[in-house]
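Visitor: Pasting the sequence and the predicted coordinates here, then a few questions.
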Amino acid sequence: MLRGVRTLAGRPDHGPGGSGNRSRGGVHPDELDSIIRTISSELNVAAGDPDLAVAVAKNAAKTVQLFCVKSEQLLCTQGEASQVIGPLTDGQRKNVAVVNSLFRLHGAVAKVISGLTSNPTLAEQALRSSLEGVQVLMAAAVEPLLQSVSDSLEAIIITMHQEDFSGPLSSGHRPEVPCSLYMRELQGFVSRSVADYFQHFQCLDFIYGRTESIAQRALLLFLRHASLLRPLGEGGKMRLAADFAQMELTVAPLCRRVSDLGKPYRMLRSFRPLLFQTSELISSSAVVGELIPYSTLLSFLFSRAPGELRSPHQRAEWSIARYSQWLDDHPSERDRLTLIRGALEAYVQSVRTRQGKEFAPIYPIMLQLLQRATSATS
């Protein structure tokens, strides 16, 4: 049994690792169909004999595994696999072809499994186990590209700090442009990434499952850096509010529906109204702690403080990029609140050193919110 499968999978001139297909990147569709037909037909023949069915299923699983090994050998792992500057490279085109071949094999074998109603569980388990390997290889094949796209999104988002949000309201009380320069660049990059790279994959659900994670990360980074902007004038608030609205449109191509992005999407929606609320209302908002972390709102309140009350990264003399990396490395609210507490304590010390008679109005609000946060996380 499965002599045909072993022959097709192992034949040096025609399998996924054969020289005849290196220019395409994946196995020829006709030969892939032949492998699938052989697996299906021999499993159907063995269906009446439980012991034989298990043996054939295990052999078919080995064929799938061999297909994965040879497909992995075809993958481009050099720098061109992760470039996102220009159009699809030959190496990226090869990786797309390999992933699409693996996707076709996965779907076909899954269909075979669904038709094995009379086969024992062991046969089904053997086949399903081999399909897990297919999924792992598909994920490994697209990971370099996905990581580059995610890194590029972060690099663009962080440039919001190069723009001026300190201005007052314009005479018409509306921002002069619908969104900021960095947001337009972000939108252009996402649109190009989808068109140049992701649309070539046939496994849409598989790709969406990963690009949605990129979109979630982008939303969280946007909220992080929006909360760190200072000084933030009334005109800057209006432009930032426009950026919030545009951010939903920006990540839309990376997911089926933006609402599918879950908590990051809800955080984006909940944060925007806070831009225009008083500090007292912000500190007592129902979303604080429940949806938006205390540390994020405290970071935002620094934008309303005088220069003497420095943000945590300013006190530590860190760049925005270094602080963002620190936040990635310290997801614990307790760690983040400790750093914020240090900034507030440094401010108190500076006021006492210059023998100031009172603190900035924002300070007691922030201190009270920090105390609530500390109690909630202890």
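Guide: Arrived safely.
Visitor: can we go C-alpha only for contacts and neighbour counts from here?
Guide: Will do.
Visitor: Grab the nearest non-local neighbour of Glu185.
Guide: Ile156 (7.3 Å; CA to CA, 6 or more residues apart in numbering).
Visitor: Next up, the contacts around the one you found.
Guide: For Ile156, the contact set (CA atoms under 8 Å, 6 or more residues apart in numbering) comprises Tyr182, Glu185, Leu186.
Visitor: Tell me the one of the residues you listed nearest Asp151?
Guide: Taking CA to CA as the measure, Asp151 sits nearest to Leu186 out of the contacts of Ile156, at 12.0 Å.
Visitor: put this beside the first:
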Amino acid sequence: KVSADVVGVVGTQAGAGHVPAGRLSAHDEEDAALEAAMRLLREQLVDMENVANSIIRPILTSATKYLEKLVLKLHKEDFQNPDLNRTSSYISDIENRLQAIKHKVLYLFDATTTPYEYSCRQMAARVVSFFIRQASLHQPMSEEGKMKLSTDIAQIQFAVGTVYNVEKLGALFKELKAFRSLLFMDTGGVPHCMEVRNAIVHPLNVLHHLFSRAATPSLLPLPHVHSGKSLEDYSEELDLLADMALEGTAQQYDCYYDTWQSISALVDAYEHAHEADAGQQAQLVEAIRGVGMAFWPPLDVTH
């Protein structure tokens, strides 16, 4: 294995003694020839990196798709009356699959190369983001269920960490930790907490999670349930919207406005069904609207 960094250093040093043509000594001519060879080698290393990308990316893309299917098994777990002494089966499946990927696929590649680093990061990021989304979409969830999910969050971090340091995912790592904290937060405090106000947790993930707190889940169905879509189809829709998002701008959540409108309509219907309830359910309605209005204020139709 040849390190491009080493070649770069050698090439630079080789060219350090370059002098104008016609005044080259035999030693300088050797240096010039070596510099030319190193330049050619650097170009070939770029080609080799592209080939490596073309090999490893399809493999890990396929592996990531399979991991997504395992994450979806989260919805087969009982988060209403869970067995807190048992590891969630989908977590065990994810751990086993990641171990297989590490020992049967990744060991074939040089872990110090850019293609390896980039591909592993992409796979880890997708598993973590997909997990957070599916965790937020699970309904219903009891207090014991939140404890079970909290344990799952710690275990998914450990599992993904076998192929990539989750802390290096930056914003996604922060969202994973913040979502875990959000689970145990009082409903009324959710719209005002730092995790939500600073969008550490994606606002749609916050809204989806709040749906899991409904006293009567059938009266507050999640958007995909209400529209008769599968979780896979709904996730694909959200992925397409995410591709349209203007990251890092004030408009980065604008592409989700129609999704918020659908959620808002469901909340209106839920409020009507619980109009005599001035307790927790009224607080839930207020919390959902508080989060939604913070990111998608009403459009000004007067201009």
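Guide: That came through fine. None of these values were measured; they are calculated from a predicted model.
Visitor: Who wins on neighbours among the contacts of Ile156 of structure 1?
Guide: The most crowded member of these, judged by other CA atoms under 10 Å, is Leu186 (21 neighbours).
Visitor: Let me know how buried Gln13 of structure 2 is, in neighbour terms.
Guide: Neighbouring residues of Gln13 of structure 2 were enumerated by other CA under 10 Å; the total is 14.
Visitor: Mind checking which of the contacts of Ile156 of structure 1 are in helices?
Guide: Using DSSP state H to define helices, the subset of these located there is Tyr182, Glu185, Leu186.
Visitor: residues touching the last one, list them.
Guide: For Leu186 of structure 1, the contacting residues are Leu153, Ile156, Ile157, Thr250, taking CA under 8 Å, 6+ apart as the criterion.
Visitor: So which of those residues belong to helices?
Guide: Judged by DSSP H, helices contain the following of those: Leu153, Ile156, Ile157, Thr250.
Visitor: Format the residues you listed as CSV; extra columns: distance to Gly10 of structure 1.
Guide: As requested, these are arranged in CSV below (distance: CA to CA, whole Å):
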residue, distance to Gly10 of structure 1
Leu153, 42
Ile156, 46
Ile157, 48
Thr250, 46
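Visitor: of those residues, closest to His313 of structure 1?
Guide: For those, the minimum distance to His313 of structure 1 (CA to CA) is 17.7 Å, reached by Ile157.
Visitor: just checking, the closest one touches Leu221?
Guide: Yes. Checked against CA atoms under 8 Å, the pair Ile157 of structure 1 and Leu221 is within contact range at 7.3 Å.
Visitor: Which one of those two is surrounded by more residues?
Guide: Ile157 (22 against 19).
Visitor: ok, now which ones touch the alignment partner in structure 2 of the more buried one?
Guide: For Ile157 of structure 1, the aligned position in structure 2 is occupied by Val71, per TM-score structural alignment. Under the criterion of CA under 8 Å, 6+ apart, the neighbours of Val71 of structure 2 are Tyr90, Ile91, Ile94, Val127, Phe130, Phe131, Gln134.
Visitor: Please say which position in structure 1 the fourth one maps to.
Guide: What that stands for is Val127 of structure 2. By TM-score structural alignment, Val127 of structure 2 lines up with Ala218 in structure 1.
Visitor: How many residues are close by that match?
Guide: The tally of other residues near Ala218 of structure 1 (other CA under 10 Å) stands at 21.
Visitor: So it sits against Glu154, correct?
Guide: Yes. With contact defined as CA under 8 Å, Ala218 of structure 1 counts as touching Glu154 (6.9 Å).
Visitor: Of the ones in helices among the contacts of Ile156 of structure 1, just say which sits nearest to Ser279 of structure 1.
Guide: The shortest distance between Ser279 of structure 1 and any of these, using CA to CA, involves Tyr182 and amounts to 27.2 Å.
Visitor: Look at stretch 36-55 of structure 1 and report the distance between its end residues.
Guide: In stretch 36-55 of structure 1, first residue to last residue: 17 Å (CA to CA, to the nearest Å).
Visitor: Just give the number of residues close to the corresponding residue of structure 1 for Phe295 of structure 2.
Guide: When the two structures are superposed using TM-score structural alignment, Phe295 of structure 2 falls opposite Ala373 in structure 1. Using other CA under 10 Å, the number of residues around Ala373 of structure 1 comes to 20.
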